[in-house]
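Asker: coords below, sequence missing:
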């Protein structure tokens, strides 16, 4: 079964949750959904990350029993595993706009605990799209791209996450890049440094199967680095 078909089937199976107000798809599947025809050519991980604002936790918990094609993982309560091999895992992550981007905390709950990632405080709602009859809301591209760049990325998984950032950069419009720049300027100096460090790593990455080839986009990455770095030298 093609990865795209599994992704679409998972979204349809998770419809009771993903169509709730303010719920976002926030993970590595976003660039796949942004591709023409939702081609889903990037296979980064076999899960669907669903962002749950902490003030919407109760509403999601109320509907969680409707995920009849999934069962909660015994090892990771925020992960729901598919009953069918044709579906992806569903991973619930918490979002708190008041959280410091460098911190994280656990929202304890007996039914649906959430790890609330501080970097996701940079992510706000973006466009709603139709996925074969299911309306899902994506994050605004600039915020998700900044989240990918501000988070510490190490090892093979970190490299692949940076290539997800590259996929987002490839899809960014001029207005997205303007928004990205404005958001970057509001970060603390150490977080801006983390962003520039990850851009440096991204500029050095080699191609990986199933991921965007970084080589044709190295000029774009370098231009973004220069833009950010120039602002630093000017004291922005």
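Answerer: Yep, it's here. What you see is a predicted model; the values in this text were computed from it and never measured.

Asker: only C-alpha atoms for contact and neighbour calcs from this point on.
Answerer: Fine.

Asker: Beyond the host helix or strand of residue 126, next helix or strand please.
Answerer: Secondary structure from DSSP states H and E places residue 126 in strand 125-131. Next along the chain after strand 125-131, taking DSSP H and E as the criterion, comes strand 134-139.

Asker: what element comes up after that next one heading to the C-terminus?
Answerer: Using DSSP H and E, the helix or strand that directly follows strand 134-139 along the chain is helix 141-150.

Asker: elements contacting that next one?
Answerer: Under the contact definition 3 or more CA pairs under 8 Å, 6 or more residues apart in numbering; DSSP states H and E, helix 141-150 sits against helix 155-171, helix 174-185, helix 189-204.

Asker: how many degrees apart are the last one and helix 155-171 in direction?
Answerer: Computed with axes from the mean of the first three to the mean of the last three CA atoms, to 10 degrees, the direction of helix 189-204 lies at 90 degrees from that of helix 155-171.

Asker: Please identify the buried residues of helix 189-204?
Answerer: Neighbour counts using 16 or more other CA atoms under 10 Å place 191-199, 202-203 of helix 189-204 among the buried residues.

Asker: got the angle between it and helix 141-150?
Answerer: 90 degrees.

Asker: Okay, angle between the helix or strand immediately after helix 189-204 in the chain and helix 189-204 too, please.
Answerer: Downstream of helix 189-204, the first helix or strand assigned by DSSP H and E is helix 218-233. Between helix 218-233 and helix 189-204, the angle formed by their directions is 160 degrees, by the same axes, to 10 degrees.

Asker: Please convert the helices and strands packed on helix 141-150 to a markdown table, extending it with distance to residue 72.
Answerer: Formatted as a markdown table, the helices and strands packed on helix 141-150 follow (distance: least, CA to CA, whole Å):
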| stretch | distance to residue 72 |
| --- | --- |
| helix 155-171 | 24 |
| helix 174-185 | 36 |
| helix 189-204 | 34 |
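
Asker: Out of those helices, which gets nearest to residue 50?
Answerer: Of all the helices and strands packed on helix 141-150, the one in closest proximity to residue 50, counting by CA to CA, is helix 155-171 (16.4 Å).

Asker: okay, pairing it with this:
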């Protein structure tokens, strides 16, 4: 890739991050309210036109990553039904709704079985408990879910067969997300407007089940899509892991 294309891709990624609503609800970052004014939308349209070729390049790279991930999961499904994409997709939807429900109740212990221990404790202490002490509340309402796309699959065997395997999934939802004062309800970050929000969820095979191990903003999807090109064929990885 030439220096110009590298700089262009970097600018397109920056634009992508600016245009995409940031991580909503679980994960701790409030969805951005940028580009919601008339002139903001005009500026967004202009930037999109300028960087359209590079944005399309990003979409193509993510599509290729999705195709490779689905192929690897099909290979694994022949050996273990827990890797079946339709089954995983339903698991991801259940995790999405349950984690958001626990987040809304401000108590992730209610859904701790659906998350890795480290992650739910981290989210509870770093965000929910902190906001409570500061007199703030995160209002996060999901109206409907949209696309669910696999971006990256990494097979591992950490002591047990398939334990520690990683699956990264992009999920979109039409939702409302803002941080408000607990008393009075004044919005301090984000907006009350419903918007399409993409988040990237990492699932780790933990105790024989897929559990949420990270939630990130949608802008990181390209980084994961690029990583898949560095992975060896799943057949090689599986044989190496099983013989270790």
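Answerer: Structure received. It should be emphasised that the depicted structure is a prediction, and the values quoted were computed from it without experimental measurement.

Asker: Overlay them and tell me the TM-score.
Answerer: The TM-score (TM-score structural alignment, normalised by the length of the first structure) is 0.27; 109 aligned residues with a CA RMSD of 5.7 Å.

Asker: Which one of the buried residues of helix 189-204 of the first structure is nearest to residue 156 of the first structure?
Answerer: residue 202 (12.4 Å).

Asker: which residues does the closest residue to the closest one other than its chain neighbours contact?
Answerer: Distances taken as CA to CA, 6 or more residues apart in numbering put residue 162 closest to residue 202 of the first structure, at 6.2 Å, once the chain neighbours are dropped. Residues counted as contacts of residue 162 of the first structure (CA atoms under 8 Å, 6 or more residues apart in numbering) are 148-149, 153, 198, 202.

Asker: Residue 91 of the first structure contacts residue 47, correct?
Answerer: Yes: assessed by CA atoms under 8 Å, residue 91 of the first structure is found in contact with residue 47 at 6.6 Å.

Asker: Longest helix in the second structure, by number of residues?
Answerer: Of all the segments of type helix in the second structure, defined by DSSP state H, the longest one is helix 52-77.

Asker: And the helix or strand following that one, what's buried?
Answerer: Helices and strands here follow DSSP H and E; after helix 52-77 of the second structure, the next one along the chain is helix 85-104. Within helix 85-104 of the second structure, the residues that count as buried by 16+ other CA under 10 Å are 85, 88, 91-92, 95-96, 98-104.

Asker: Rebuild the residues you listed as JSON lines, extending it with distance to residue 171 of the second structure.
Answerer: Converted to JSON lines, those look like this (distance: CA to CA, whole Å):
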{"residue": "85", "distance to residue 171 of the second structure": "14"}
{"residue": "88", "distance to residue 171 of the second structure": "13"}
{"residue": "91", "distance to residue 171 of the second structure": "12"}
{"residue": "92", "distance to residue 171 of the second structure": "9"}
{"residue": "95", "distance to residue 171 of the second structure": "11"}
{"residue": "96", "distance to residue 171 of the second structure": "9"}
{"residue": "98", "distance to residue 171 of the second structure": "14"}
{"residue": "99", "distance to residue 171 of the second structure": "13"}
{"residue": "100", "distance to residue 171 of the second structure": "13"}
{"residue": "101", "distance to residue 171 of the second structure": "16"}
{"residue": "102", "distance to residue 171 of the second structure": "18"}
{"residue": "103", "distance to residue 171 of the second structure": "17"}
{"residue": "104", "distance to residue 171 of the second structure": "19"}
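
Asker: Just give me the closest of those to residue 167 of the second structure.
Answerer: For the buried residues of helix 85-104 of the second structure, the nearest to residue 167 of the second structure is residue 88 (9.5 Å; CA to CA).

Asker: now the end-to-end length of stretch 100-117 of the second structure.
Answerer: 17 Å (CA to CA, to the nearest Å).

Asker: Of all the helices and strands packed on helix 141-150 of the first structure, which one is nearest residue 62 of the first structure?
Answerer: Among those, helix 155-171 sits nearest to residue 62 of the first structure (CA to CA), with 31.7 Å.

Asker: Now do the buried residues in the closest one.
Answerer: By 16+ other CA under 10 Å, the buried positions in helix 155-171 of the first structure come out as 158-169.

Asker: after the helix or strand residue 5 of the first structure falls within comes which helix or strand?
Answerer: Following DSSP H and E, one finds residue 5 of the first structure within helix 3-13. Later in the chain than helix 3-13 of the first structure, the nearest helix or strand by DSSP H and E is helix 15-18.

Asker: contact partners of the helix or strand just after that following helix?
Answerer: For helix 15-18 of the first structure, the following helix or strand on the C-terminal side (DSSP H and E) is strand 24-25. By CA under 8 Å, 6+ apart, the residues outside strand 24-25 of the first structure that reach it are 18, 48-52, 125, 136-139.

Asker: For residue 187 of the second structure, list the residues it contacts.
Answerer: By CA under 8 Å, 6+ apart, the contact set of residue 187 of the second structure is 178-181.

Asker: let's go with 10 Å and repeat that
Answerer: 136-139, 178-181 (CA atoms under 10 Å, 6 or more residues apart in numbering).

Asker: Can you get me a residue count around residue 131 of the first structure?
Answerer: 16 (other CA atoms under 10 Å).

Asker: what do you get for residue 176 of the first structure?
Answerer: Neighbour number of residue 176 of the first structure under other CA under 10 Å is 17.

Asker: Then residue 192 of the second structure?
Answerer: 17.
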